[in-house]
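Visitor: need a structure here:
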Amino acid sequence: MTPEQLSTAIVDVLTGLSSEGAITLPDGVPATVTVERPRSKEHGDYATNVALQLAKKAGMNPRAFAELVQASLLRVDGVEAVDIAGPGFLNISVSAEAQGVVAAQIVEEGASYGRTAVLQGERINVEFISANPTGPLHLGHTRWAVVGDAIGRVLAAAGAEVTREFYINDRGNQMNLFGASLEAAALGRPTPEDGYHGAYIADLAREIVEADPAIVELPPEERLVAFREKGYELQLRHQQEQLDRFNTHFDVWFSERSLHDSNDVVTGLEKLRGQGHLFDADGALWMRTTDFGDDKDRVLIRSNGELTYFASDTAYYVNKRERGFDRCIYLLGADHHGYVGRLRAMAACAGDDPDRNIEVLIGQLVKIMRDGEEVRLSKRSGEIVSLEELVDEIGTDALRYSLARYPADSPLVLDVAEITKASNDNPVYYVQYGHARCCRMMENAAELGMSLPEEFDPSLLSHEREGELLRSLAEFPRVVAAAAELRHPHRVARYLEDMTSTFNRWYDTRECRMLPQGDEPVAPVNEARLVLVAAARTVLANGLDLLGVSAPERM
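Guide: Sure thing, here's the model as predicted:
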């Protein structure tokens, strides 16, 4: 019996009591009831404070309310005992059979186990990398590539329709400096002041010239544009390849330049004018964001007719809303705290609800340490360490898991040696090894002629350690739902570590051996435990997938 199934059973009990007139709830019976795992097994398998929550509304003493629920709940199949603690807490124990059914449910649902419908019907846009196509992706992008992708995965698992979006900052003077840097490298000239340095510039320039030798013969103005545009194409492709290799995939690569080329910026601003929050002053066009809590009003078009970055940001948000997204989530770096208020105010000026339609998450910095020193410089970019180099040195799985297991709004220091060592002290190794152990156990069972039974007796999974493991497995859908609703994918990682520990305790318990010993024949209890192992393997694989990390069968 899962927490969700028990919650449904309690709701049914409350509905029955209400229909009988035993309780009166002015607001009606709640759609769901919170059911939690108590810290101590002495308090049962599950606990709920529903009596404390509803007794006052029903005009009753909480303990008297709890006694009514207790009497009805004891008649529910699978409920073995219901104890009342303190002023009205209900501690519930379920039968081994009811608990063991969870293993069969997990195996039957397979890759879909853990998915829920808590966000069904929501269309969510998650923009989690905004970068210039002028150089390699760096460490800051790397953290968002992991966290943003994992947020997208848990949102989808919770039933939302998710679009993952990369915002290409392909407009502005940095693009001309990029083109000039490539041109200078190709012609053997010094890099322009404020230009781009690093070996990758020479590599790109060489690639451009090899593909089109005549480019160096173009007139100067044409040549600069040609280098800029070809370099843009190649560097963007490299970024896409790096992210694909890192198991981060985007549904939309949105060009800032396209907003201006299609006149969407001007069109978007004109639409906003109708909302009444734009005004002209000092020859410039402003948005009165102070109406909605911003610390100052924002310029959209300067007095010289030049559009500001905020004008692009505004038009981009309007574009997203016109594409039908209910909620636009932005993942921004640590130096963007000031953007939170202005983006929320901008959404309000557009006539939206900033608590509903826009969400801005701020991440903190990451430091990578090697031999006690921070890794700062890149061999390729000449400035900061790149995503590509991190993947080469650390590996996709170790890097992704290590970045995903911490809240994004906390500063993070990672040691290369620690996150790559093959030891149970390393969380990613520990969890992946747990999955590989499950696979090996199932292979060993197959060698003895055992296979997953079509039916088994779930009551045979009656050992205390088996109950612990089953309760842990049953928590997975709730963990995923919470990770999605709170935008906290690190909850999945921490759950996987706890679940692996619970599995290992079961594995180390002599009384819970899965395989028959010596010449013993395969018994029903062996088959039941095989189903339990298959369930654990499924949950570990599904959880790792939500983090974009592989689930190896051998290690």
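Visitor: okay, CA-based contacts and neighbour counts for the rest of this
Guide: Will do.
Visitor: residues touching the spatially most central residue of the chain, list them.
Guide: Residue closest to the average C-alpha location in the chain (Cα atoms, centre = their mean): residue 151, at 2.1 Å. Contacts here follow Cα atoms under 8 Å, 6 or more residues apart in numbering; on that basis residue 151 touches 483-484, 487-489.
Visitor: And for stretch 24-41, what's in contact with it?
Guide: Here stretch 24-41 has contacts from 3-4, 6-8, 10-11, 14-15, 18, 44-50, 54, 57-58, using Cα under 8 Å, 6+ apart.
Visitor: now do 6 Å
Guide: Stretch 24-41 is contacted from outside by 3, 7, 18, 46-48, 58, using Cα atoms under 6 Å, 6 or more residues apart in numbering.
Visitor: mind listing what's buried in stretch 179-199?
Guide: For stretch 179-199, a neighbour-count test (16 or more other Cα atoms under 10 Å) marks 179-186, 191-192, 195-197 as buried.
Visitor: try stretch 250-259
Guide: By 16+ other Cα under 10 Å, the buried positions in stretch 250-259 come out as 250, 253-256, 259.
Visitor: Could you save the contacts of stretch 24-41 as a markdown table and add columns showing distance to residue 538 and neighbour count?
Guide: Shown next, in a markdown table, are the contacts of stretch 24-41 (distance: Cα to Cα, whole Å; neighbours: other Cα atoms under 10 Å):
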| residue | distance to residue 538 | neighbour count |
| --- | --- | --- |
| 3 | 19 | 21 |
| 7 | 24 | 18 |
| 18 | 40 | 16 |
| 46 | 23 | 22 |
| 47 | 26 | 23 |
| 48 | 28 | 20 |
| 58 | 43 | 18 |
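Visitor: Could you also give me the structure for this next sequence, so I can compare it with the first?
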Amino acid sequence: MTPANLADTVLSAARAVFETRGLDLAALPATTAVERPRNPEHGDYASTLALQLGKKVGVAPRELAAALAEELGRRAGIKSVEIAGPGFLNIRLDAAVTGTIARTVVEAGAAYGRNSKLAGQRINLEFVSANPTGPIHLGHTRWAAVGDSLRRVLTAAGAEVTSEYYINDAGAQVDRFARSLYAAANGQPAPDDGYGGDYIGEIAQQILGEEPELAGRPAQDALPVFWARGYQLMLSEIRQSLERFGVHFDVWFSEKDLHDGGSVEHAIDTLRKQGHIFEHEGAIWLRTTDFGDDKDRVLIRSNGEKTYFAADAAYYINKRERGFDRCVYLLGADHHGYIGRLKAIAACAGDDPGQNIEILIGQLVNLVRGGQPVRLSKRAGNIITLDELLEAVGADAARYSLARSSTDSTLTLDIEEITRHSSDNPVFYVQYAHARIASLLRNAAEKGIARAGDYDPALLSHEREKNLLKTLGEFPAVVATAAELREPHRIAVYLEERVATDYHRFYDACQVLPRGDEAPTEFTQPRLWLAEATRTVIANGLDLLGVSAPERM
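Guide: Purely as a prediction, here's the structure:
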């Protein structure tokens, strides 16, 4: 019986009590939850349902708890129910019931942990969206790891998710990029507002290798070629870097297409119909202050030039018209000012900014080696690139380390720490638990011991076994919470602090395989099932973070 199964049993018992006593069934919640008490002596799980409902239906919470305890005591698998304090229910399960969690996990396999918490939601998840004017740098890399993990977690919770990369290819930055390439191709220094770094010279030489006649041609003739080809090469490099990092986008959306396809004009017409457009001093404005923005925003300047804000509005409306219920933006630390204006766009478009749009802001990443800052990139100039990080630590260590902490705070990564093969390195600690189980299962096969088709769950009664079983049973709820709160780091915390730790404690306390010439015992099969269930949860959890589950280390 998983915690979710037990919660359903508690709610079913409450419904029976309400019907017997003639209480208002409408007061019952659609779902409830149970929690593991901090003190194991208080039972296996606790419920606060009687406290939540007592006053609503005019029954003292402790009296209601007593009725619930009596009803629960009749349910299969419930060993005992005690009432504590003003109406807490402390529930103890039969060992056999707890032991069945291993079977539930193993039989579900890769599907274990998936749930329907967000079923029916269509979510557009935009992240990274770096300008196509340089390599992916460390700041983008954090959002790549977090964003892709969030995509996986949201999907596991039942949402229909489209991951999207917004290509900022309509602004002046791409023009500066083209001028920088032209200058490098002609042996000139980069423009004052241009881009530096060895990669500019590399791309310029690649373009000249394809079209050598560009050398020495006037800027007005050569710049369109450098613009188009340089943009293609840079975007291709960005795609390849992200793919090496295990990050795939469903949609690559061009800002230029918004302008060329008339989407900006369409968005302005849409906002005008909602009554929030006004003209002032020859410019067209959106009255975003009606919805909490700090100032109204210009859409089209008096000279007819469309603003970046106009493209932002068009992009949001385009997403909604593609059928997405919720548009989630993952933005960098320097984008706090975007929260108010993007939410105001949603409101001006007639949407609910509390439901249809979310803006998540991530903090900076610092890279150190042995406590000392890592030098800046020679290739990219003033940044550290994703490719350089991958070369230094590998995709697994990079992804896990970037995704395991809340994005609310600045993150410092020490290359030496995250590549160390020791238990104080979180990614090694979790992956080692998986490899240790894989080794155990190989050893079992070598001894001619195969995991049988079934086992006696009542034999998994050791305290270490029970703790591990309860931890495994919580995985679906951990996934659901991580999805609802948009916090994929909860998966890593769960794997580190709960699953891996509880497994190592179980393994140290409970002999799984016979030693030497010993024969298998009655505990061998149930413990093999428990080990396999733990392996499954670790593999599934690591997959949600985009990290491999190695068989050997």
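Visitor: What's the TM-score once they're superposed?
Guide: With the length set by TM-score structural alignment, normalised by the length of structure 2, the two chains reach a TM-score of 0.98; 552 aligned residues with a Cα RMSD of 1.2 Å.
Visitor: List the members of the contacts of residue 151 of structure 1 that persist in structure 2.
Guide: Shared with structure 2 under both residues aligned by TM-score structural alignment, their matches' Cα atoms under 8 Å, the contacts from the contacts of residue 151 of structure 1 are 484, 487-489.
Visitor: mind listing what residue 43 of structure 1 touches?
Guide: residue 91.
Visitor: now do 8 Å
Guide: Counting by Cα under 8 Å, 6+ apart, residue 43 of structure 1 has contacts 91-92.
Visitor: Looking at the buried residues of stretch 179-199 of structure 1, which are in helices?
Guide: 179-186 (DSSP state H).
Visitor: which residues in the stretch 301-450 of structure 1 form strands?
Guide: In the stretch 301-450 of structure 1, strands defined by DSSP state E, counting those that start in this stretch lie at 327-332, 358-362, 366-370, 373-374, 412-415, listed in chain order.
Visitor: Turn those into JSON lines, including distance to residue 270 of structure 1 and mean neighbour count.
Guide: Converted to JSON lines, these look like this (distance: least, Cα to Cα, whole Å; neighbours: other Cα atoms under 10 Å):
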{"stretch": "strand 327-332", "distance to residue 270 of structure 1": "21", "mean neighbour count": "21"}
{"stretch": "strand 358-362", "distance to residue 270 of structure 1": "21", "mean neighbour count": "19"}
{"stretch": "strand 366-370", "distance to residue 270 of structure 1": "40", "mean neighbour count": "16"}
{"stretch": "strand 373-374", "distance to residue 270 of structure 1": "49", "mean neighbour count": "12"}
{"stretch": "strand 412-415", "distance to residue 270 of structure 1": "43", "mean neighbour count": "16"}
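Visitor: which one of these lies closest to residue 397 of structure 1?
Guide: strand 412-415 (14.1 Å; Cα to Cα).
Visitor: For residue 142 of structure 2, which non-adjacent residue is spatially closest?
Guide: residue 402 (5.5 Å; Cα to Cα, 6 or more residues apart in numbering).
Visitor: and the one you found, how many neighbours?
Guide: 24 (other Cα atoms under 10 Å).
Visitor: wait, isn't it in contact with residue 146?
Guide: Yes. Under the criterion of Cα atoms under 8 Å, residue 402 of structure 2 makes contact with residue 146 at 7.0 Å.
Visitor: for the contacts of residue 151 of structure 1, which one is nearest residue 355 of structure 1?
Guide: residue 487 (14.7 Å).
Visitor: Now that closest one. Nearest residue, chain neighbours left out?
Guide: residue 151 (5.9 Å).
Visitor: max-length helix in structure 2?
Guide: Max-length helix for structure 2 by DSSP H is helix 219-244.
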